[in-house]
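1. got a sequence here, can you build the structure:
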Amino acid sequence: MTKSRPAIIDALRGTSKRFLYTSGCFLYGATGDTPATEDSPLHPLEMVRFRQALEEEIFGAAADGVHGIILRPAWVYGNHAWTTMMMYGSAQGDGAARYVGNGQNRWTCVHVDDLANLYLLALEMAPAASVFNDAHGAATPLIDIARAASEGAGTEGRVAAWPLEEARQALGGFADAIACDQLVSGEHAERVLGWRPSRHSILDELRSCAPPAA
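-> The predicted model follows:
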């Protein structure tokens, strides 16, 4: 059976036009205490396994004049990003911010505005077949993120554990992503592209959060 190729890659062959693909840091799987870099081996979570093959297609197309660039965002927050607002919403609705698993796993994050700046830098400057992690700041335990969401929602830091097996019934494989322990380095983007993320942390974001406008 012939493997199908993304149509956009075929359309761009020989053009040298820039093509930016948004992948993600879940390709690294659980990292342990060693921050993942762009050279780290991939152990993708099941829900994003397909992205590994797409990245390989993009890398391979460089020889045919496709200027492909891959970005791997960490957890995105800011401007009411959905996953972080799940915890905020559960605090508002139930009186406690609910987190998946035991809460000890760590999230590496990136503010959506810093991420937007990196997209612009990548489109302007990134070499063909390059890949960049989009991550900034220290990795933060999920339970601390939930507490900050609870504080922002006015429920005084109260949190509640959501057992992983129960969360899987509602969220499928996304529950495993929320419970994944990851440290990710964004230093390559800072060094090569001059990226300078500057927005406040996810904890400060959630503590100062207000409900989205109706």
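
2. please make it C-alpha for all contacts and neighbour counts, starting now.
-> Fine.

3. which residues are in contact with the residue nearest to the spatial centre of the chain?
-> Centrality entry for the chain: nearest residue to the mean C-alpha point is residue 74, 2.6 Å, by Cα atoms, centre = their mean. Residue 74 makes contact with 24, 25, 26, 107, 108, 109, 110, 133, 134, 135, 184, according to Cα atoms under 8 Å, 6 or more residues apart in numbering.

4. here is the second sequence; please produce its structure so I can put it next to the first one:
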Amino acid sequence: MRVFVTGASGWIGSAVTDELLAHGHKVVGLARSEESAAAIEAKGATAHRGDIDDLDSLAAGAAAADAVIHLAFRHDFTDYAGAGRTEHAAVARMLDAIEGGDRPFLVASGLAMGSSGPVLTEDDESPFRGADSMRGGSENLALDRAGRGVRPVALRFAASVHGMSDHGFVARLTEIAKERGASGYIGDGSNRWPAVHRSDAARLVRLALEKAPAGSRVHAVAEEGLRTRDIATAIGDHLGLPTESVAPEDADAHFGWIGRFFGMDAVASSARTRELLGWEPTGPTLFEDIAAGTYAPVDLPE
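-> This next block holds a predicted model:
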């Protein structure tokens, strides 16, 4: 298939691009800069210039493809509502561009949502709808097109998609630990985060493209729920720093923007995803990556 990938030069997108190319697909990657375009083309893919604010460029890229994988998102935590509205507009425009052709449309989502039980499953619907909701309600916006000439699939990624060169949540927690001289967790640290290695996440995306039926929700989750206290301890052990509890009322001051996410309890299963796609994670665990020095060499300031 000729696949239009937004975020193709990003953390997850670059691995997805490699995975698709390795399995015979052609990739057209959205590139907002010359640097991004060069990185995409160096892999053997084609660069398509534009960004997620450029709705005409998005529509053109989607319309010319056999499938769309939308991984780009503006992670602006100073204006998260604005980022959601941008996301909503981008997804709506690309869906309009491909409607009627029964083409796959895979959209990145997350697991920070309520569930009907103690563990979030693929059967749990996202509560977020509308441009002003979390991530612009893009998951439901896409899934609502099932049966209307689109094959939408929600890609729900674990809070930590980890691996070498990761600059996401765990990388930021590591930076904060080094800045503070201690590795912190919120409250008693019993809340949990799911995790998945980047290579496993990329393989899941490719399998979802090839196999997932319209309206599917798939969970990129290898480890259902790691206690945040244990994550903080693993970071502290690697850095040679103590681990400390941060009172919930002090979380914003201590952690900044990441505090609102690090305090969530988000246990998620991928049992149905594994059965549906024949997907089994094989990459390192999060704790193995932390211990291996994936996030920080031990170079503490004097």
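
5. got a TM-score for the two of them?
-> TM-score of the superposed chains, computed with TM-score structural alignment, normalised by the length of structure 1, equals 0.82; 202 aligned residues with a Cα RMSD of 2.6 Å.

6. can you redo the contacts of residue 74 of structure 1 as JSON lines with neighbour count, secondary structure and distance to residue 39 of structure 1?
-> Output for the contacts of residue 74 of structure 1, formatted as JSON lines (neighbours: other Cα atoms under 10 Å; DSSP: H, G, I helix; E, B strand; the rest coil; distance: Cα to Cα, whole Å):
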{"residue": "24", "neighbour count": "20", "secondary structure": "coil", "distance to residue 39 of structure 1": "14"}
{"residue": "25", "neighbour count": "27", "secondary structure": "helix", "distance to residue 39 of structure 1": "12"}
{"residue": "26", "neighbour count": "25", "secondary structure": "helix", "distance to residue 39 of structure 1": "14"}
{"residue": "107", "neighbour count": "24", "secondary structure": "strand", "distance to residue 39 of structure 1": "20"}
{"residue": "108", "neighbour count": "26", "secondary structure": "strand", "distance to residue 39 of structure 1": "17"}
{"residue": "109", "neighbour count": "24", "secondary structure": "strand", "distance to residue 39 of structure 1": "19"}
{"residue": "110", "neighbour count": "26", "secondary structure": "strand", "distance to residue 39 of structure 1": "20"}
{"residue": "133", "neighbour count": "25", "secondary structure": "strand", "distance to residue 39 of structure 1": "10"}
{"residue": "134", "neighbour count": "30", "secondary structure": "strand", "distance to residue 39 of structure 1": "14"}
{"residue": "135", "neighbour count": "28", "secondary structure": "coil", "distance to residue 39 of structure 1": "15"}
{"residue": "184", "neighbour count": "28", "secondary structure": "strand", "distance to residue 39 of structure 1": "11"}
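
7. how many residues are close by the residue lying closest to residue 22 of structure 1 once chain neighbours are set aside?
-> Leaving aside its sequence neighbours, residue 22 of structure 1 sits nearest to residue 71 (Cα to Cα, 6 or more residues apart in numbering; 5.1 Å). Residue 71 of structure 1 has 22 neighbouring residues, counting by other Cα atoms under 10 Å.

8. just the element for residue 71 of structure 1, please.
-> Using DSSP states H and E, residue 71 of structure 1 sits in strand 67-73.

9. compared with structure 2, how much does that strand deviate?
-> Compared with structure 2 after fitting, strand 67-73 of structure 1 has a mean deviation of 1.0 Å; criterion: mean Cα distance after the TM-score superposition for structure 1.

10. residue range for that strand in structure 2?
-> Counting by TM-score structural alignment, strand 67-73 of structure 1 falls onto residues 151-157 of structure 2.

11. over to stretch 177-189 of structure 1?
-> When structure 2 is aligned by TM-score structural alignment, the counterpart of stretch 177-189 of structure 1 is residues 261-273.

12. gap between the matching stretch and the chain center?
-> How far stretch 261-273 of structure 2 lies from its chain's middle: 13 Å, per Cα atoms, centre = their mean, to the nearest Å.

13. quick one: residues in contact with it.
-> By Cα under 8 Å, 6+ apart, the residues outside stretch 261-273 of structure 2 that reach it are 111-113, 118-122, 185-186, 191-194, 217-222, 224-225, 228, 248, 279.

14. may I see the buried residues of that stretch?
-> Under the neighbour-count criterion of 16 or more other Cα atoms under 10 Å, stretch 261-273 of structure 2 has 262, 263, 264, 265, 266, 267, 268, 269, 270, 271, 272, 273 buried.
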